[in-house]
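*Asks:* Got a predicted structure here, sequence first:
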Amino acid sequence: MGEMADALRGLLESGKLSEEDCLYIERGLGKNVVGLPAKEKEKEKEVDGWASSDEEEEVDEEYRRQVQESWGFDIDVHVRIPERGIYPHELGKRQPPSDISLYGRLGVHCFNFEKGRKLQFMGIPKYNIGFNIWNYYYITVEVKDLVDDSAHILQSSVTGCFPMNGEHLRVLTEICRLKPEKPGEEGDLTQINEEPVDELYRGRMPNFLSEAKPDDRLRFYEVQEQDICENDWLRLYTDFALYCYWRYNEEAFKSCLPAEINKILVETFETHTDPSLKLKSSNAIFHINFTAKSCDYISVVRRTKDGRTGHIILEISTWTNPPSSP
């Protein structure tokens, strides 16, 4: 739990996490995190209706073991789960909710993007939800390697966060990995750190652009039909853009699928000899114009990476096109 302690301590010191929220996270894990300041561990007063530390809910040891060994991905439905713990959802033959499906596809995209692999999303047999400041989704994804047709299990931890930069939707991944053969072979767990991201990709979301500025064309690349065929994640970004608009009405979102991509303009400050390589930039802004169910939409999707394995951040804003002037 040392990595978790370091992550929480960093958030506490930066002011991004309050002592109360820190306690909530500890309770979600079912234990005090080693290495946190004593005042957080010994806090006695009731916080927002939660009982004092002396009255904390006793946590099932088997649940604790499963969380620690699997990082939250493999939780037995029969163990006793604390109120703010991680809850398993076995799907069987049922389809996952639309957001879970998108999050699972995002995990596959992040893994392929980093590793240069060609894993294809096949389905989601189960997912787990952790409740703290935000909802944390631990998604198990069935994938197929298009190189040799081999089947694998990919695990992705995805969080839907509060908007921070004027965007409508903010989603990030912190774990994207093939399931370890043995528990405990997971490597390092690290938190998102946006400080290394170039300041050109931070702050307020940019406005939608339909055309590259004449004096700044080196920053832009207009996506070609072949690019869309070779990079199916461009359709994923478009689906995220549509979901962003209809995220409070899942049935409306599903009824609008599939969306038709009209135009994508990629904007990046990273330099490439081949303009099409701008698609592979770690940090890039995608200006997407698409149609769904006879309605036109425009969207800005900003992708950033902090350089750490398994991390990707998508910030998304979507609008319907304003009516044309008479």
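*Replies:* Nice, thanks for sending it over.

*Asks:* C-alpha only now, for contacts and for neighbours.
*Replies:* Noted.

*Asks:* going on from the lengthiest helix in the chain, what's the next piece of helix or strand?
*Replies:* Among the elements of type helix in the chain, defined by DSSP state H, the one spanning the most residues is helix 98-115. On the C-terminal side of helix 98-115, the nearest following helix or strand under DSSP states H and E is strand 119-131.

*Asks:* List the contacts of that next one.
*Replies:* 28, 72-73, 75, 84-93, 95-96, 100-101, 104-105, 108, 112, 135-146 (C-alpha atoms under 8 Å, 6 or more residues apart in numbering).

*Asks:* Can you name the next helix or strand after it?
*Replies:* Stepping forward along the backbone from strand 119-131, the first helix or strand reached (DSSP H and E) is strand 135-145.

*Asks:* what's the angle from that following strand to strand 119-131?
*Replies:* For strand 135-145 against strand 119-131, the angle between stretch directions is 160 degrees (axes from the mean of the first three to the mean of the last three C-alpha atoms, to 10 degrees).

*Asks:* For strand 135-145, give me every contacting residue.
*Replies:* Strand 135-145 has contacts (C-alpha under 8 Å, 6+ apart) with 72-73, 100, 103-104, 117-130, 150-161.

*Asks:* alright, now check it against this:
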Amino acid sequence: MRCINESSDDEDPILNEEYAFREFNEFDDPVHSTDLHKFENSETGYFRDLANIYARFGLHSYNSRKCTNFQLSRVDKYINYGVFSYSLTFEATNPADGSCVTFQARVLRDDNVKGSYYRIMTEGCRIKPEIPGTREIIHRWEFDAEVYKDTLPEWYSDDVLLLSNDQFYQVQDSDVLENDWLNLYAEVAMYTLKENDMSLFESWLPLEIKKVVVQTFEDVKSNEKLKAGNAIFYFSFKNLNAPPHGLCQDHRVIIRRNTDGLPGHVCLDFKSCTGHNIFKASSV
């Protein structure tokens, strides 16, 4: 698995009792009992879909910086603070040896973004510490309005792929096989498109990636652009099992990935380019 470029994730040397207590509360002891959502093994529905897609995204941030390949097994519970902040506890399996590990991740979602966006951010994902406060810190995002204010671009011109252009790279089939997170990005995009639909998310799968083009200004070559922390992905994909009267099968979605250098921080912005834009439009 290729790792996404990020800065070092050395542990913060400043750990104290107050921080440890706050971290414990965030994942295990919510202020209000209604904030805590525990799942039965057989439970299905909207909240299970939401928790699964957020946990997979959080786990992606862990795999990307640790060069591991943990796969989500199940989400045990999540605590949501406010409307769009989720602290999740879930199990994941290491395919290499079959071991199962408990993880914690904090994932944010933001609709209040300039332009027609869906934004999802992970603040970090870690193996659950046996003693609160003894593992790596999950850092808060501190947004710089000047950095994150730009709207997403329009769909690329075919000319850029015909000309010698160091910014763009057309992803090969072998890249998709080697980087399974590309399928995750497509599935998150599909989830954003059908979030308000009450049918189970699994009924919309599988997806078939038809074409991916990646653009970055980072000084990397060829398929190494896939590893760029800051990049724009142009996805063409098809959902093979669209329910009757559901969304059309063919989709084009622009996904912008941003990182700020802190370990575990990945931000994805989404824009639909399929027919009319069905994402919510709001201003900062």
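*Replies:* Now that the structure is in, tell me what you want to look at. Quick caveat, the model's predicted, so the values are computed rather than measured.

*Asks:* Can you give me the TM-score here?
*Replies:* Put the two chains on top of each other and the TM-score (TM-score structural alignment, normalised by the length of structure 2) is 0.78; 249 aligned residues with a C-alpha RMSD of 2.8 Å.

*Asks:* picking that back up, return the members of the contacts of strand 135-145 of structure 1 classed as buried.
*Replies:* Applying 16 or more other C-alpha atoms under 10 Å to the contacts of strand 135-145 of structure 1, the neighbour count classes 72-73, 100, 103-104, 118-121, 123-130, 152-160 as buried.

*Asks:* The corresponding residue of structure 1 for Ile209 of structure 2: which element?
*Replies:* Residue correspondence to structure 1 (TM-score structural alignment): Ile209 of structure 2 is matched to Ile261. For Ile261 of structure 1, the host element (DSSP H and E) is strand 260-267.

*Asks:* matching residues in structure 2 for stretch 304-314 of structure 1?
*Replies:* Counting by TM-score structural alignment, stretch 304-314 of structure 1 corresponds to residues 258-268.

*Asks:* hang on, the earlier thing: just how off-centre is the longest helix of structure 1 within its chain?
*Replies:* Average the C-alpha atoms of helix 98-115 of structure 1, do the same for its chain, and the two points are 8 Å apart (C-alpha atoms, centre = their mean, to the nearest Å).

*Asks:* Equivalent analysis for stretch 80-89 of structure 2, please.
*Replies:* In terms of C-alpha atoms, centre = their mean, the gap separating the centre of stretch 80-89 of structure 2 from the centre of its chain is 15 Å.

*Asks:* Return the set of buried residues in it.
*Replies:* 80-81, 85-89.

*Asks:* and those as JSON lines, adding distance to Ser236 of structure 2?
*Replies:* JSON lines is the format used below for these (distance: C-alpha to C-alpha, whole Å):
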{"residue": "Asn80", "distance to Ser236 of structure 2": "32"}
{"residue": "Tyr81", "distance to Ser236 of structure 2": "34"}
{"residue": "Ser85", "distance to Ser236 of structure 2": "29"}
{"residue": "Tyr86", "distance to Ser236 of structure 2": "29"}
{"residue": "Ser87", "distance to Ser236 of structure 2": "31"}
{"residue": "Leu88", "distance to Ser236 of structure 2": "30"}
{"residue": "Thr89", "distance to Ser236 of structure 2": "32"}
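
*Asks:* Report the two members of the residues you listed separated by the largest distance.
*Replies:* Tyr81 and Thr89 (14.4 Å; C-alpha to C-alpha).

*Asks:* circling back: tell me the helices and strands packed up against the longest helix of structure 1.
*Replies:* Applying 3 or more C-alpha pairs under 8 Å, 6 or more residues apart in numbering; DSSP states H and E, we find helix 98-115 of structure 1 packed against strand 119-131, strand 135-145, strand 151-161, strand 169-178, helix 233-246.

*Asks:* could you dump the ones you listed to CSV with distance to Phe286 of structure 1?
*Replies:* Written out in CSV, the entries for those read as follows (distance: least, C-alpha to C-alpha, whole Å):
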stretch, distance to Phe286 of structure 1
strand 119-131, 22
strand 135-145, 25
strand 151-161, 20
strand 169-178, 15
helix 233-246, 9
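
*Asks:* which one of the ones you listed lies closest to Pro275 of structure 1?
*Replies:* helix 233-246 (16.3 Å).

*Asks:* so how far does that closest one sit from its counterpart in structure 2?
*Replies:* In the superposition against structure 2, helix 233-246 of structure 1 averages 1.1 Å from its aligned positions (mean C-alpha distance after the TM-score superposition for structure 1).

*Asks:* matching residues in structure 2 for that helix?
*Replies:* So in structure 2, the equivalent range for helix 233-246 of structure 1 is 181-194, judged by TM-score structural alignment.

*Asks:* Residues touching that stretch, excluding its own?
*Replies:* By C-alpha under 8 Å, 6+ apart, the residues outside stretch 181-194 of structure 2 that reach it are 53, 56-57, 60, 118, 176, 201, 207, 209, 235, 237, 247, 253, 270, 278-279.

*Asks:* Thanks a lot, catch you later.
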